[in-house]
Structures are given as C-alpha cells and as structure tokens.
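Asker: Provided below for reference: sequence and predicted model.
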Amino acid sequence: MTYLIDFLKGIIIGIANIIPGVSGGTMAVSLDIYDRLISSISHLFKNWKASLKTLAPILVGAGVGIIVFTYTIEFLLSSYTLPTALAFIGLILGGIPGLWESFQNGLETQKQTISISHIIAFTLMFVLVVIILPILQESGTALTAIQLDPLSLIKLFIIGIIASATMIIPGVSGSLILMVLGYYYLIINTITLFITALRTGDMDSLLPNFILLSVFSLGVLIGIFLISKAIEFLFEHYSSVTYSGILGLVIASPFAILVNTKALNDLQTTQALPFAVVGIVLLVICYYGIYQLGKNETN
C-alpha cells in the first residue's frame, strides 16, 4: 500500500514539475515525502537497495504525471494562451511571500540586515530575466526546435542540470526556469513528439527525440546529485544572498512568461475580453492556492 501511495504522490509531483510557477520541491514537502526523497538521493550509492525502494514508485509516478499532463499543458498553451499564462503568473506570485519569509529567516539566522550584496544578487537575476535573456532570444539564440548536433546537445545537457537543481528547491519551479531560459516549449514539444512516435511506431521521429530526451534526462540526474550539493552549501553559508537572487528571478518571471508564451497577442483577437476575465480569475485563484500552501508549510 505504501508503494501505491508513493506512486500517486509521485504523479502529483510530476504534474507540479511541469507547471511553470509550481515547485515540485514544495509539493514534495506538502505531501510529506521531501525528506525521504532527498535522503534517498543523497544515499543512493551508499544504501542503494533501500534508496531504490523509496525512489522507484515516486519516480515512476512522476514520469506518468509528466507524460499525461504534458499533452494538457501543450493544449492549454496553444488554445487558451492568455488565461493559462495568467494562471501561471498567479502561481508564481503566490510563492513570493514564502520566499520572502525564507529570505528574512536567512537574515535572522546569519544575524544580518539587507546589504549591498543582497541588492546586487537581486538586481543581477532580475536584469538577467527581464533584459539579457530576451535580447539573446531576439538575436536568434532562441530555437524553434532542438537540433541534433553536438553544440545543441551540450546546451540541452547543461539546461537539464540547471533545471534539476531548481526542481528540488522548495519554492522554486524547474519548469519556470526552463521558460525563463526559453527551453520550456522545446522540452514539452520533444516529450509529446517522442510519446506520439512511440505510440505510432514512427522510428524516424522516435530515435532523434529519444536521444534529445536522454541527454536532457542525463543532465537532470547529474544536476540532482552534483548541483544540489552546491545549492546546499549556498543555503547553509549564504542563504540570505541566495534567496535574494531567487527573489529577483521569481519576481521578474511573469515578464518572461508573457514574452515566451506571446500571451498578450490574445488581446488582439475576438476572444480578448473573455480570455482576460477568465485569466484574471485564474490568477487570483492560483495565487491564493499557492499562498495558502506556503502558509501551511510554515505552520
């Protein structure tokens, strides 16, 4: 029965990890499996049998959640872009109070006040998201499809490492990072193409998409084991500065959501008014839901 429960919890975590603005780490904390999950990952090589017993049902469930919900997300983003984007923004904004509280706790723990280092960390991440990344994407580095060449595979591998590092931090969304970096649509599209090719037996599409997903997944796995150690060090020794940077990234992220989804284009269609109204309602609901989830964690 425990395996079934962990499998179902894994499905929820998988769905959370694919929604920009929802933290898989936060969901794991709320489902009371975060400590077990991190401990199993950290001790995988020392106690691999016990670790695999814990990880297997959760990871399989997460995989199922990602596969099933990928199609839903792709449909919503293509057919109802503005309402979906505003819902994502509500999820992002709802997590900011929790991040701010974590930042304040870091200041108290380290007996600090807000300093120039905090302002620099916040500003650098904010500028990175709002100015630098959009300029890079407009100059042609943003791709419409992932190419099967060495340079693209190296980039995809690095993106996997970055995304995995953020997926395990409560309050930070790995999918949001992918969207900020301009790779969210590419990964979603690659997953759906692979699943479709697998279902239809299209070998011409199956192999290249399998290679792309394998490289990304390898980056994710390595990121979980390696980068998480660095993040653990940063939170232990420089938690307030680290949270300053995270706050800068998250507060700037609604801009990245609107740019990367091109959601504002819906305001020029005949559906502008209903899409805007529904989107604002979803924004408020999603904000409240994530805000309450964060409050429950600290109580």
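Answerer: Structure received.

Asker: from here on, contacts and neighbour counts on C-alpha atoms
Answerer: Fine.

Asker: which residue packs closest to Asn189, ignoring adjacent ones?
Answerer: Glu74 (7.8 Å; C-alpha to C-alpha, 6 or more residues apart in numbering).

Asker: surely the one you found meets Ile188?
Answerer: Yes. Using C-alpha atoms under 8 Å, Glu74 is in contact with Ile188, at 7.2 Å.

Asker: Give me the helices and strands touching the helix or strand that Ile92 is a member of, please.
Answerer: Using DSSP states H and E, Ile92 sits in helix 81-109. With contacts taken as 3 or more C-alpha pairs under 8 Å, 6 or more residues apart in numbering; DSSP states H and E, helix 81-109 sits against helix 48-79, helix 239-261, helix 272-298.

Asker: one more structure, for comparison:
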Amino acid sequence: MIQPGIFFRGMAMGAADVVPGVSGGTLALITGIYEELIDTLGGFTPRLLGVWRREGFAAFWQQANLTFLLTLLTGIFTSIALLARLITWLLENHPVPVWAFFSGLILASIFLVLAPLQKRGLVQGLALLAGTVIAVMIGLAPGLSGGGSALVFFLSGMLAICAMILPGISGSFILLLLGMYQPVLEAVKSLQLPLLLAFMSGCAIGLLSFVHILKWTLHRYHDTVMALLAGFMAGSLVKLWPWRVADASGLQDQWFSPAGYAATTGENAQTLFAIATALTAIALVWLLHRLAPVHNDAMTSRQD
C-alpha cells in the first residue's frame, strides 16, 4: 500500500540530491525518517532469505520494510526525473534566493539535530567539530574533470550514494568534485538508460555496503554520531553561501559579500529576497519537524 507521506518525503530528498551542496539525508533527518531508513537498509542481510523460506513472501516483505523503502525510492526517482530541469533552471537564473533558501534549511536543521541529544560532553563536541572541518574541506576542494563511460558512472554512483545518505554531505557535490555532476544530469535529462543503470547499480552496491557501518555506529554511539552529522551539516554551509561566483575554470568558487557580489557580477544582490527565502526555509523546517511523525523513537534512547 502506497504511503503518501513517505512518497512526498522521498520527493523532497530527490529534489535536494539534485542540488550540489544539499544532502537528501538532511531532508530525511528533518522529516523524521532518517533512522528508519538506515535501519531498513541495514536490515538487508542473508537472514532475510531465511525469513522468506521459513515464513513466506509476506513475512519477508514486512521484515524488510519494503513498503516504506519502495515508496521512498519511488518518490526520490520521481522527483529527480521531474525536477532536474526546474532546479537547474532556477540555479542558473535565480541562484542567490535558491542558495539562501537551502542555507536557511540547513541552518535550522542543525539545531533540530542537536536539540534532542542526551549527551553533550567533550566527545560529542569533538565529533561536531570534526564533522564541520571535514565538510568545510570537502566544500573548499577544487573539482576534477570527469568521464562518460559506464564504469565511471558506476564508480561515481558508489561514492556519491555514501554522501547522499549522510546529512550535510551532498552526493551531488561529490559528483561535482568528480566532474560527473553534469554528465549524470544530462543522462537523466536524455534518458541514457545504460549509463543510468550503471550509475544506479553503483549506488545500490555502495549504499548496501556503507549503510551497515552507519547502522552499527548509530545504534551504539547514537549521540556522538548525530553530533558528527550535525557538524557535516554546519560545514556544508560554506558551499551554500548565496553570494559566490565560480572562477574561470568553473571548478572553484569565490565568496563575496552582497555588495561585493553586485560589484563583481553587475547583478542585483537580492539581499532582502535572500533573507526572506532563508527565513521561509527556517519556518518550513520548523513546520516539517512539528508535523513529522516519529517513525523510530527507539534509537533516541540508545546510549554511547
């Protein structure tokens, strides 16, 4: 049975994953499904085949939580297919308010991630700092030039999906660093099925490998891991600064004040509009947090 709420959360994740610098994992965290998603993906082990043999397909489906997962994936891929053109158009024609919106989204989310933590000691502080530094280093790294073979798409998918599942580290930005963001986007737009299948295969293998590590750490070191993820989100803000311009190579950004941006580009800095969109995003995060059901509250009681 289709779950509309999960489908639309998937669409939000897909829309975020299209944008370099924004993580779909952040949207999963905001909307209250992140830990259920990690638990579901981490549950794909050979043990499930034993459940199928002993108890039948219905028990296997329920044990694997496939209604949740397939509904979420449908929303993600629907969003990518429908919104890729719109989001790229907005980024090309109205970059300042778009980046300001996502900056507000991330900024508000950091506080929501940190607020429920029961442990706030030195270890969690160091995890927050480490996550911030790592994300800043990724955000400041220069991009590379990419290729277009199926193998490159496969390997890019493996790397990008690990980032996509982490709040604050953008899978699309990893693709940008690899020089594969534009090739993947073009493959989506023109429905180049062999390349898309190679990319999705890489995503599947990378995800199922990485998620077991993430699930294990979340269950045993919940508050420390969440502090680390909040740090990833904080560090990603360096890549979301609205008033920035790519250099001549197109692989590195230059950051400006609103006045400096206007002087450099000759365009309106849209400062008030940017502030309004950021505040709108903050209000939206608060609303989503208030409305989102708690899918998996058992994790919050785990102790480090």
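Answerer: Arrived safely, thanks for sending. This is a predicted model, so every value here is computed, not measured.

Asker: quick revisit: of Glu74 and Ile188 of the first structure, who's got more company?
Answerer: Ile188 (19 against 16; other C-alpha atoms under 10 Å).

Asker: The nearest residue to the more buried one once chain neighbours are set aside: what's it in contact with?
Answerer: Nearest residue to Ile188 of the first structure, sequence neighbours excluded (C-alpha to C-alpha, 6+ apart): Thr70, at 6.3 Å. By C-alpha atoms under 8 Å, 6 or more residues apart in numbering, the residues touching Thr70 of the first structure are Ile18, Ile188, Ile191, Thr192.

Asker: Would you mind finding the match for Thr70 of the first structure in the second structure?
Answerer: The alignment partner of Thr70 of the first structure in the second structure, by TM-score structural alignment, is Ala84.

Asker: State the distance from that match to Ile165 of the second structure.
Answerer: 19 Å (C-alpha to C-alpha, to the nearest Å).

Asker: Could you do Trp61 of the second structure as well?
Answerer: Distance of Trp61 of the second structure to Ile165 of the second structure, computed by C-alpha to C-alpha: 23 Å.

Asker: what about the residue sitting nearest the centre point of the first structure, distance to Ile227 of the first structure?
Answerer: Among the residues of the first structure, Gly174 comes closest to the average C-alpha position under C-alpha atoms, centre = their mean, at 1.9 Å. For Gly174 of the first structure, the distance to Ile227 of the first structure equals 13 Å [C-alpha to C-alpha].

Asker: cool, and Thr109 of the first structure?
Answerer: 23 Å.

Asker: which residue in the second structure lines up with Ser214 of the first structure?
Answerer: That one, Ser214 of the first structure, aligns with Leu197 by TM-score structural alignment.

Asker: which element is its match on?
Answerer: Counting by DSSP H and E, Leu197 of the second structure is part of helix 193-220.

Asker: Give the other helices and strands that that helix contacts.
Answerer: helix 34-42, helix 150-164, helix 181-189, helix 222-240.

Asker: among these, which is the most enclosed?
Answerer: helix 222-240 (a mean of 26; mean count of other C-alpha atoms under 10 Å).

Asker: In the first structure, what stretch matches that helix?
Answerer: Using TM-score structural alignment, helix 222-240 of the second structure pairs with 239-257 in the first structure.

Asker: Present the helices and strands packed on helix 193-220 of the second structure as JSON lines; the columns should include distance to Ser201 of the second structure.
Answerer: What follows is those, written out as JSON lines (distance: least, C-alpha to C-alpha, whole Å):
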{"stretch": "helix 34-42", "distance to Ser201 of the second structure": "15"}
{"stretch": "helix 150-164", "distance to Ser201 of the second structure": "6"}
{"stretch": "helix 181-189", "distance to Ser201 of the second structure": "14"}
{"stretch": "helix 222-240", "distance to Ser201 of the second structure": "26"}
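
Asker: Pull the contacting residues for the residue lying farthest from the centre of the second structure.
Answerer: Distance from the centre of the second structure peaks at Arg54, with 36.9 Å (C-alpha atoms, centre = their mean). Residues near Arg54 of the second structure by C-alpha under 8 Å, 6+ apart: none.

Asker: Kindly recompute the last result at 10 Å.
Answerer: Counting by C-alpha atoms under 10 Å, 6 or more residues apart in numbering, Arg54 of the second structure makes contact with Leu48, Phe60.

Asker: in a strand, that's where it is, yeah?
Answerer: No. Going by DSSP: H, G, I helix; E, B strand; the rest coil, the assignment for Arg54 of the second structure is helix, not a strand.

Asker: how near is it to Val245 of the second structure?
Answerer: In terms of C-alpha to C-alpha, Arg54 of the second structure sits 59 Å off from Val245 of the second structure.

Asker: any idea how far the helix holding Ile92 of the first structure is from the chain center?
Answerer: With C-alpha atoms, centre = their mean, to the nearest Å as the basis, helix 81-109 of the first structure stands 13 Å off its chain's centre.

Asker: Tell me which residues touch Leu186 of the first structure, please.
Answerer: Ala142, Leu143, Thr144, Ala145, Ile146, Leu178, Met179.

Asker: close enough to count as contact, the first one and Tyr184?
Answerer: When you say that, I think you mean Ala142 of the first structure. No. Assessed by C-alpha atoms under 10 Å, Ala142 of the first structure is found out of contact with Tyr184, at 11.1 Å.

Asker: Between those two, tell me which one has more neighbours.
Answerer: More crowded of Ala142 of the first structure and Tyr184, by other C-alpha under 10 Å: Tyr184, with 21 against 17.
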